[in-house]
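[1] Structure, please.
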Amino acid sequence: MKKLDVSKTEREILEDALNHWQEQHLLDANKAAELKENLDDKGFEWGVLARYAFWVALASLIFSVVSLFSDDYLSKLIENFYDTPNVVFCIGFAGLAVLFYLLGFRNKQKNPDKAFSNETLMLAGSFSTAASIGFLGQILDRNEHHFTILFLLSILIYGYLSVKLQSKLIWVFTLVALGIWFATETAYHSNWGFKFWGMNYPLRFTIFGILLTSFAIFLQNRIKPLQFFQSTSYVIGLLYTMIALWLLSIFGNYSDFEKWSSIRQYEIFYWGLLGIALSLGLALYGMKSKDNVSRDIGFVFFILNLYTRFVEYLWDNINRTIFFLILAISFWFVGRWAEKIWKRK
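    Have a look, this model is predicted:
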């Protein structure tokens, strides 16, 4: 009889389950022992190795580009291309992007199970697209033109490719480009100031994140080509909202550093209170509805908001030893609480 390959953690979970059912008289001892014998330790985690290998490959690619510009010989070589027109680089990176997308699409069709290598090619294509659009901005002279249109162009390109290639990774680039376009467009209409309609960047992106999350929940499933990316949009929308709200709880709706540094944190406590309430509500909703994404994001930002308030109000008011002692004790209680929930489940 073929045995079930499981990791060490999975074996422990399954054996705990079998022991529990045996204690509750739902399973006799012989059958429990037979099922345990059917478990076999999984060999080397090749999937994990593949994921890390591709991450290391991408990191190495980035470091190689950095090294390219730090190496004297290569720097001299690049200087020979200094006078090369930007249009050449624009077309060159566009060609590379097309090549990577074609390879990724073909590889995905032939080997759909090779998710890591396929997504790596898509990621390389996305970076090449960004570089091509960046050089296009140099060609159009961004100092004289309303260059935010380039970010809008990148959204259209990424959006089309993500739907055509069914790539969630490229859809993430689409939503990131959407956020960059939103930031630059509002900045453009406020003469490149930090406030737009009386809102600084954190407040703007809090609203932006809420709108994106609402779109993912209520509208995206009604648009057939975008249904596949609904969960991705939901996660990115929540992250936009919670990160922006956390920053808003620290800086308030201020755009001037001198004005912000002259106030006391309790004067903007309501933003922190809103952040704590929203993150706690999100965590409770996630636990009640079995939505792990909402639960995890809500819990992480609930803890982050609590400890941010802790640092803001106590860092300058109590002894450092006591400060870190309280911090250690509080984290110990959080760990104990999480451990009890984990054991109960």
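
[2] From here on, just use CA atoms for contacts and neighbour counts.
    Will do.

[3] how close does the most centrally placed residue in the chain get to Lys2?
    With distances taken as Cα atoms, centre = their mean, Ile236 lies nearest the centre of the chain, 6.6 Å away. For Ile236, the distance to Lys2 equals 42 Å [Cα to Cα, to the nearest Å].

[4] and if you look at Trp260?
    Per Cα to Cα, Trp260 is found 66 Å from Lys2.

[5] The two: who's more crowded?
    Legend: neighbour count by other Cα atoms under 10 Å for Trp260 and Lys2, higher for Trp260 (15 against 7).

[6] Please name the residues that touch that one.
    Applying Cα atoms under 8 Å, 6 or more residues apart in numbering to Trp260 gives the contacts Phe251, Gly252, Tyr254.

[7] circling back to that earlier point, name all residues that make contact with the residue nearest to the centre of the chain.
    So Ile236 contacts Val172, Leu175, Thr213 (Cα under 8 Å, 6+ apart).

[8] Which of those residues fall in strands?
    Using DSSP state E, no member of the contacts of Ile236 sits in strands.

[9] mind putting these in a markdown table, neighbour count included?
    Putting those into a markdown table (neighbours: other Cα atoms under 10 Å) gives the following:
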| residue | neighbour count |
| --- | --- |
| Val172 | 19 |
| Leu175 | 19 |
| Thr213 | 24 |
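
[10] Proceed likewise with the subsequent sequence, for comparison:
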Amino acid sequence: MAKKDKIILNELDDWYQHDLIEKNLYNNLASLYQRESWDFNTIIRWTLIIGAIMIGIGLISFITFLIQSIYFVILALSVLCFIAYYYGFKLRKKDFKHYYPRTGNALIAVASLLINADIFAINSLIFTNEVHWTSILVLVTLVYFVIAYLNKNTLVLVFALTSAAISFGAKTGYVSGWGLYFLGLSYPMRFVVISPLVALLGYLHTRTDFSIPESFVQTYYAFGLLFLNLSLWILSIIGYHGNLFKWGYTNDNWELLFFSLLWAAADIIIFLIGTRFKQKIFVRYAITFLILNLYTRYFEYFWDKMYKSLFFIILGLISVSIGLYLEKKLNKKA
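    Now for the predicted structure:
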């Protein structure tokens, strides 16, 4: 019976990943069958993701550091990129004799990393670095987005959003002469402004008629929520006028309190949105960063004013209390 359940669940996973059935139908059908205690799909996915990133980094390091000629570097990167992309695309086709879609996606991710290095190498050869590296990074970001959407590859979308965040910070820094402010906004505040728009992009994906994987929507949500919370966390520690690169700057305590409360208010709103629209990712991020906010304030106000043994005992009791409360809430829902 377990073997039959496994076969059916594998087919359901395949249909859902290829957008043949909707999420609600997938969840309803999958709930009728028992999964194994080990989620091999998750293990396979993360093994391939880590492997793809390591291979990409290793190949780039090997080629750029051991081959002295820029011509051979570009040739090697281009050839490897083409091979990885070609076989990655072939492995995702059902009519190919070897159908391994997850491995194919991993090879496409490797090709994307190689494209990144190849574009920078071509820039250094043709334009002799006249085109600033921040502009090249923007171009690489656009290439990532194109590859991600053409192949519906979530890992490449992660590369694209990561590159977009770096490009945003680097480009605004370059335009402002690498000052701490751009249009009157500090580095963390820039991401506070832009992060909700990233999450909004994820929502807009659900309102289109195009066949967009659910994983894309969740990725946009994750990046938007993560950068928003990290930016507010930094602001609650160094303040608006603090120097991001010089920790320990003395700030107005009222300013820090304001950003701490703003951070908490943002996570409460995120939690309410998550519960209202049944988005677990919103709820999880909100709870996680509300707890982190609490811990940060605890360290801020009591680290120097309390015996360290008592400090950790109280911190441990707070943690256990939070865990017990959440477990009780979970059991009530079950």
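
[11] ok, back up a step: quick one: what's aligned to the residue nearest to the centre of structure 1 in structure 2?
    For Ile236 of structure 1, the aligned position in structure 2 is occupied by Phe223, per TM-score structural alignment.

[12] For Phe251 of structure 1, which non-adjacent residue is closest in space?
    Closest residue to Phe251 of structure 1 apart from its sequence neighbours, by Cα to Cα, 6 or more residues apart in numbering: Trp260 at 6.8 Å.

[13] One more: Gly51 of structure 2?
    Ala106 (7.9 Å).

[14] separation between the one you found and Gly88 of structure 2?
    Going from Ala106 of structure 2 to Gly88 of structure 2 by Cα to Cα gives 7 Å.

[15] Ok, Leu157 of structure 2 next?
    In terms of Cα to Cα, Leu157 of structure 2 sits 16 Å off from Gly88 of structure 2.

[16] how many other residues sit next to Val65 of structure 1?
    The number of residues packed near Val65 of structure 1 is 11, by other Cα under 10 Å.

[17] mean shift between stretch 228-235 of structure 2 and structure 1?
    Here stretch 228-235 of structure 2, set against structure 1 after superposition, deviates by a mean of 1.6 Å using mean Cα distance after the TM-score superposition for structure 1.

[18] which residues does the alignment partner in structure 1 of Ile269 of structure 2 contact?
    Here Ile269 of structure 2 is matched to Gly281 in structure 1, going by TM-score structural alignment. For Gly281 of structure 1, the contacting residues are Gly298, by Cα under 8 Å, 6+ apart.

[19] So which bits of the helix or strand hosting Gly281 of structure 1 are buried?
    Secondary-structure assignment from DSSP states H and E places Gly281 of structure 1 in helix 269-289. By neighbour count with 16 or more other Cα atoms under 10 Å, helix 269-289 of structure 1 contains the buried residues 271-272, 274-276, 278-287.

[20] Stretch 164-182 of structure 2 now?
    Buried residues in stretch 164-182 of structure 2, counted by 16+ other Cα under 10 Å: 164-165, 167-174, 180-182.

[21] which residues are contacting that stretch?
    For stretch 164-182 of structure 2, contacts defined as Cα under 8 Å, 6+ apart pick out Thr134, Ser135, Leu137, Val138, Thr141, Ser186, Tyr187, Asn243.

[22] if we go to 10 Å?
    Contacts of stretch 164-182 of structure 2 with the rest of the structure, by Cα atoms under 10 Å, 6 or more residues apart in numbering, involve 132-142, 144-145, 158-163, 183, 186-191, 194-195, 223, 227, 241-245.

[23] Please narrow the residues you listed to those residing in helices.
    The helices, defined by DSSP state H, take in 133-142, 144-145, 158-163, 187-191, 194-195, 223, 227 from the contacts of stretch 164-182 of structure 2.

[24] Start from the N-terminal end of structure 1 and give the strands.
    4-6, 39-41.

[25] got TSV for these, with mean neighbour count too?
    Shown next, in TSV, are the strands of structure 1 (neighbours: other Cα under 10 Å):
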stretch	mean neighbour count
strand 4-6	15
strand 39-41	16
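
[26] Export the ones you listed to CSV and append columns for distance to His20 of structure 1.
    CSV is the format used below for those (distance: least, Cα to Cα, whole Å):
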stretch, distance to His20 of structure 1
strand 4-6, 19
strand 39-41, 17
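
[27] in the stretch 51-200 of structure 1, which spans are helices?
    All helices of the stretch 51-200 of structure 1, identified by DSSP state H, counting those that start in this stretch, fall at 72-79, 86-110, 115-140, 148-165, 168-189.

[28] elements contacting the first one?
    Right, the one you point to is helix 72-79 of structure 1. helix 46-70 (3 or more Cα pairs under 10 Å, 6 or more residues apart in numbering; DSSP states H and E).

[29] Show me the contact partners of the helix it packs on.
    Identification of contacts with helix 46-70 of structure 1 by Cα under 10 Å, 6+ apart yields 74-78, 114-117, 119-120, 123-124.

[30] now do 8 Å
    By Cα under 8 Å, 6+ apart, the surrounding residues in contact with helix 46-70 of structure 1 are Leu74, Ser75, Phe116, Ser117, Thr120.

[31] Buried only: go through those for me.
    The buried subset of the contacts of helix 46-70 of structure 1 - by 16+ other Cα under 10 Å - is Phe116, Ser117, Thr120.

[32] Now check the first one against structure 2: what is it aligned to?
    Applying TM-score structural alignment, one finds that Phe116 of structure 1 aligns to Arg102 in structure 2.

[33] Please name the residues that touch the closest residue in space to Arg92 of structure 2 that isn't next to it in sequence.
    Nearest residue to Arg92 of structure 2, sequence neighbours excluded (Cα to Cα, 6+ apart): Pro101, at 4.2 Å. Contact partners of Pro101 of structure 2, counting by Cα under 8 Å, 6+ apart, are Leu91, Arg92, Lys93.

[34] Tabulate those residues (TSV), appending distance to Leu25 of structure 2 and neighbour count.
    Shown next, in TSV, are the contacts of Pro101 of structure 2 (distance: Cα to Cα, whole Å; neighbours: other Cα atoms under 10 Å):
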residue	distance to Leu25 of structure 2	neighbour count
Leu91	27	21
Arg92	24	18
Lys93	25	15
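
[35] Show me which of these is closest to Glu36 of structure 2.
    Nearest to Glu36 of structure 2, judged by Cα to Cα, of the contacts of Pro101 of structure 2 is Arg92 at 25.5 Å.

[36] wait, isn't the closest one in contact with Tyr99?
    Yes. Distance between Arg92 of structure 2 and Tyr99: 6.0 Å, which falls inside the contact criterion (Cα atoms under 8 Å).

[37] Once you drop chain neighbours, what's closest to the counterpart of Lys280 of structure 2 in structure 1?
    With TM-score structural alignment as the criterion, Lys280 of structure 2 lines up with Asn292 in structure 1. Leaving aside its sequence neighbours, Asn292 of structure 1 sits nearest to Gly286 (Cα to Cα, 6+ apart; 5.9 Å).
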